[in-house]
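Colleague: pasting the structure only:
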């Protein structure tokens, strides 16, 4: 008999000790069920979150009835893919499982208690209450963000609230539950492969383990090419199959979408009976052949941009060095059962259209759904996967270590074969907790770690790397993010860093992002409001549509957000009005400008491998909120999304002014930008102006970033344009410029004539005469410039826009909702017509640009 899988979907739920039952369909959680039953308001709307906090204090029950009498000699299991979090499971009144970890799947044999009709009951205890009890027993430990009891629970940490998300500590059967009945099943199907140095041969090792009745069984492994041709068929009569295929010649290789195709090879194992040839079970995995390496070699002396010491930190795929431009992924919803395969597909499509090559799955969320990794495999997006620890002082208790081991093994085995998985890292920012709050001595010997104030160091540097090595040999492991260097989290010359001294901390002007370069910047970002249609959900029934309303503040969880946002905006831009839409626009322009300076500057530093990548915080939101996301909760891209996409095109041009005369900089900013780390800067003089004001004497530099493996021969045009009149002041044209592959090419440096405020407009034309990239550099800060009478024309023909202007235009943003823009947030120069497609545009196009109300 073939394995029969019956997903149990129809359940009832109710409060513990209550006799009121409500129907539901799983996967689900208690907030979704209460919402569907009309017992709570939508926590995402207005300030309703405050009115649903009672939910996490209660215990809840889910139950169902299902048929399932087994046949003689047949096995039966209940498979729980995910229970959130503290759960006791009873079948026909008998306790069969106790769960204390949201991230561990469970398989429970039940044939001995299965009946013609069965009653399944799952009791979910309050994670808040259990966590608080554990905290009271063990003593309070350091916790940044959310309820302090979260660090005692193996549950998605963001459920407890974060500086971008609500506190909605939910529970329930958040993943499917199935009854599996079988004679024989495939318990394990592992695929390990090695590529020869020249990539001409793939050596594959299969491991298959069977469960149930293994007598008289035949195991068949088939290999299908991406074109659908079967090239391997292996038959073995064995319970455990271990064999190698040594001759797959010239396999098609898998690449990130920025560098090639994503051929996937279906590999199927089938178990049949040798008695009657019936299929017992079958499993298919789709792998991609690629070699991912993390390169950490000494930086050559004479570094061009910053610090000729320390080591590189960059990735290669199939020996191609790749600047990993991308973003940090958080869970796409506070209520995870709502994350469907369709939603994942549309999210990854946005990532690909944004030219991003890597997503970092952040350690305060979850090991993502299979659909997420499948889309990354299919679309060519590399994944940095954190283990699930974030911003806390986690325990080293033996019970936690056992739970973490089981969690890690289950998820390493689930994820390791995905070609998109590039690296696994131990935690998010826990080493910062250790150094800044615990003052942990990083030179302490290993045998003291568990008894120190930072016992989780044992998890990150011993337990997890050993499990990765054992279960996924060859997979890159990194102890944490950030991590590296003597202080393990702030040294910019080694490992990865998080840069948070621009939008917070010291509030360094964003024009200095390039100076804050690290070997790999795995977090940085700038707050901004989402789309106006998303902002409207903030208000609920309120009509106080003002940037400083209580509802606006409620939907921004960043500490001191007004101080940060208003300070940063006022340093850079002019408040011409203070209505809601104008405020939204300025926050988005601020984010866009900051991300442009960061990505262009750090990609420039890839030439000497001084910066191996930049992952902006963050891709997405888990609810409607003002945050660092570049795409809001309803998948409406912010202007920064388009700015980053332009900075990450395979062939891009950069242009920036550089000081010739040294101004009197704010001392603390200068010290920060010229030091190896941001540690030890307290007390530095902070009295001079923080602004970035170019002097009359400055130069400009032009460079080309080329991500491809081929040399490109290009033409560069540079125009100086008077901002007030739109007249061209000076013009340069450089032909036959060679852009070296997989790096950046410094083209020229010229002194700027600045008798009047000018914008520098650069264009890049390829070998075939096609205009492929633009960039404009503006005098800083923009608040010192006025923009009256631009002569802007946006000519609409169906779903195509033609944009032209008489004078330079800054930050042209198209506002229509429900439109897929080919580009947005544009700088427009005279005599340089731009065209934008607007898929789904109906009616007149709506837009605004910086300074459009200037008189």
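Modeller: Thanks, I have the structure now. Computed from a predicted structure; not experimentally measured.
Colleague: okay, CA-based contacts and neighbour counts for the rest of this
Modeller: Will do.
Colleague: show me the longest helix that occurs in this protein.
Modeller: Of all segments of type helix in the chain, defined using DSSP state H, the longest is helix 580-604.
Colleague: centre of the chain to that one, how far?
Modeller: 19 Å (Cα atoms, centre = their mean, to the nearest Å).
Colleague: tell me the helices and strands packed up against that helix.
Modeller: When contacts are defined as 3 or more Cα pairs under 8 Å, 6 or more residues apart in numbering; DSSP states H and E, helix 580-604 packs onto helix 561-572, strand 613-616, helix 639-647, strand 698-706, strand 743-751.
Colleague: so which of these is nearest residue 194?
Modeller: Nearest to residue 194, of all these, is strand 613-616, at 26.2 Å by Cα to Cα.
Colleague: use this one as the comparison:
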């Protein structure tokens, strides 16, 4: 079988030049521009200079016309006479976004209408020996969605955002392309994976999937092969993995064929998530006639434990190879609003950033896409667990036969495509769809109608197909929910299942409200911040560096976002001085909110066994809940996460007039440690010290001591508490203000700085005269990562920080752009 890719340079032109004239006269003068496939149409227009980058300023508003127009992408390709002899020519397209007619040599050979499906068309009769042409005719997804809305017997409501495209829930494309409360409305169009033309003699492989199960001697591997044949024949099939092998001779019938291979494998190590062992992977080689398929397998079991001897029923604990995992991580949104910019290296870097912050789980959120292979392969290699939502979010959806049919086809492609990845440990039906029934007037008024629609889609289609195709992997009906067989949205219920706790952000409750709930698994909660100064410079000129300027407000997609951030400044902090300090303090505030929630919930194990904050990344430069800016620069939250997600951690929290001291230990090894608890004045004077020598069991929380704030020999606003955990190999610190920072009389720390050069970056040594809090180092636009940041500094101990650069620059340049900010200086 010969395979040709049609990747490369195509031509791009509007279907109707007149429709583009109000926005550009370019196509009136020139019929087309070059376009790269795989890629998206917006990116090609930007590269040709026809539109500006909509990430800059408010240019997003002026680019909406692109998504409302139809487009033609075309090219020519050669076919030799030998290619057509005795073969069928099969054209395969995946990640086609979204409504596209496929034309070969003037003949329509098929059409696409779902970004998440694989499309295969027989174009044999349309091809000729010599030069051939192919056209992809894109219809506006917005117009297609509007046309679908006219067919509805009753409204199907959905969440809308400041800049939004209507009826996004009626079209099977990335839902966030239509705008979200952190992302732009840019209705991307294009083909985001390779287009292949295969000349097939006998048939094509539809899927190869494996199931691994433990047996007495190791593991049993069962391989299912689905093959679509154009004629009868026979094949030799075989597979090898580890020390196992299997072969078979099979007869081929015209149409669908299903074959299987079985083998036992003994000499393999199990795949374990990062922090709990090694993510061992083994090459699997499957031979189907002359076709070789290769991938890597991880041997592991997974289940969700819902009943715990200590925590009781209703839990949500992931167990991998029999070991219960405390899941620590964040939610993942699409890497970029423009699919052309979703490069493999960016995937690898972001996921490495997650690992470096001591995360072990990523949730692929349901308003984006079933990710590219490089995402899942990287998670396999790094030992990151993946919570995989199906692609439905914050809306009602139709339950018509046509809609359910395309969803079924989508899942029958995506589940076999993904299920061999050991990193994926959960299929979840949707994001917040069941809870959303209570959001809209239509669904509240006619609740039964929308519950039936929900059930037909989520249980009757999505859940049914997941359980049929992948029975060995847990199914979870919705996030949040109480689990299979229940209809509970868990917005304000922490008794069972996973919980989305948004009362602090959306309802304006204080950060201490995180102490009022103990989710069994907190799969969404978050707090916003602004990007750094260098992040803001990616979308706003300096004259717009004011939080209420048009551009700054445009790059805040949550309608009350800036107001909430500023209101909490006044609740907890002294108001910052100047624009840069406002950005800094917003990141300190965000990190504090997540630190309070996560550290407290970690002390509540085994009742709480997972925290995934919202969100890891941004898909354009914006104020958001992310811990990593669009550029890849770590916010202060990500540095804080590296600390509060550490496997072993001393924790201080203040609740009901008492300060509680705990040690959490996620490892499987008990530790004997020294815990030093000190109370210091803000000038550094030590008021008291107590030492404890707890024995901390593995995979546990250990309460150490508690203090009544009223019994302390100092006013809360005059001092802070510092805890230090030490063993032979560990030295870990944490601290706690006993009153709101705004009430505390901080001293000028007078931080001194020394900078040196290393082989991979720079070293910065900091010292102070008085305690410095929330010390933040920022290298401006110099790309790189500090090994530590967002820390407290004591006069008795200098701190040395390394900055690993991603580009060469002289020490003088680094010193010029390095800024150091702390809580005291931010309000001066």
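Modeller: Arrived safely, thanks for sending. Note that the structure is a prediction, hence the values are computed from the model and not measured.
Colleague: what are the ranges of the helices in the stretch 701-828 of structure 2?
Modeller: Counting by DSSP state H, counting those that start in this stretch, the stretch 701-828 of structure 2 has helices at residues 811-817, 823-826.
Colleague: can you give the contact residues for the longest one?
Modeller: Helix 811-817 of structure 2 is contacted by residues 755-757, 762, 778-780, 782 when judged by Cα atoms under 8 Å, 6 or more residues apart in numbering.
Colleague: contact partners for residue 44 of structure 1?
Modeller: When contacts are counted by Cα under 8 Å, 6+ apart, residue 44 of structure 1 touches 537-538, 623-624.
Colleague: 10 Å - rerun?
Modeller: Applying Cα atoms under 10 Å, 6 or more residues apart in numbering, we find residue 44 of structure 1 in contact with 166, 334, 537-538, 540, 555, 622-625.
Colleague: which residue in structure 2 lines up with residue 364 of structure 1?
Modeller: Applying TM-score structural alignment, one finds that residue 364 of structure 1 aligns to residue 367 in structure 2.
Colleague: test my guess that residue 298 of structure 1 contacts residue 311.
Modeller: Yes - in this structure residue 298 of structure 1 lies within contact range of residue 311 using Cα atoms under 10 Å: 4.3 Å.
Colleague: quick check: neighbours shared by those two?
Modeller: 493-494.
Colleague: more neighbours: which of those two?
Modeller: Set side by side, residue 298 of structure 1 and residue 311 give different neighbour counts by other Cα atoms under 10 Å, the larger being at residue 311 (21 against 14).
Colleague: that one -> structure 2?
Modeller: Under the alignment (TM-score structural alignment), residue 311 of structure 1 maps onto residue 314.
Colleague: after superposition, how close is the longest helix of structure 1 to structure 2?
Modeller: Its matched residues in structure 2 lie on average 0.7 Å from helix 580-604 of structure 1 after superposition (mean Cα distance after the TM-score superposition for structure 1).
Colleague: what angle do that helix and strand 743-751 make?
Modeller: Orientation check (axes from the mean of the first three to the mean of the last three Cα atoms, to 10 degrees): helix 580-604 of structure 1 against strand 743-751 gives 110 degrees.
Colleague: would you turn the contacts of residue 44 of structure 1 into CSV with neighbour count and secondary structure?
Modeller: Rendered in CSV, the data for the contacts of residue 44 of structure 1 read as follows (neighbours: other Cα atoms under 10 Å; DSSP: H, G, I helix; E, B strand; the rest coil):
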residue, neighbour count, secondary structure
166, 25, strand
334, 26, coil
537, 18, helix
538, 25, helix
540, 14, coil
555, 25, coil
622, 21, coil
623, 22, coil
624, 26, coil
625, 27, coil
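Colleague: which single one of those residues is nearest to residue 392 of structure 1?
Modeller: Using Cα to Cα, residue 166 is the member of these that lies nearest residue 392 of structure 1, at 18.2 Å.
Colleague: give me the aligned partner of residue 214 of structure 2 over in structure 1.
Modeller: Structural alignment (TM-score structural alignment) places residue 214 of structure 2 against residue 196 in structure 1.
Colleague: quick one: the closest residue to its match other than its chain neighbours from residue 251 of structure 1, how far?
Modeller: For residue 196 of structure 1, ignoring the flanking residues on the chain, the nearest one in space by Cα to Cα, 6 or more residues apart in numbering is residue 202 at 6.4 Å. Look at residue 202 of structure 1 and residue 251 of structure 1: by Cα to Cα, to the nearest Å, they are 7 Å apart.
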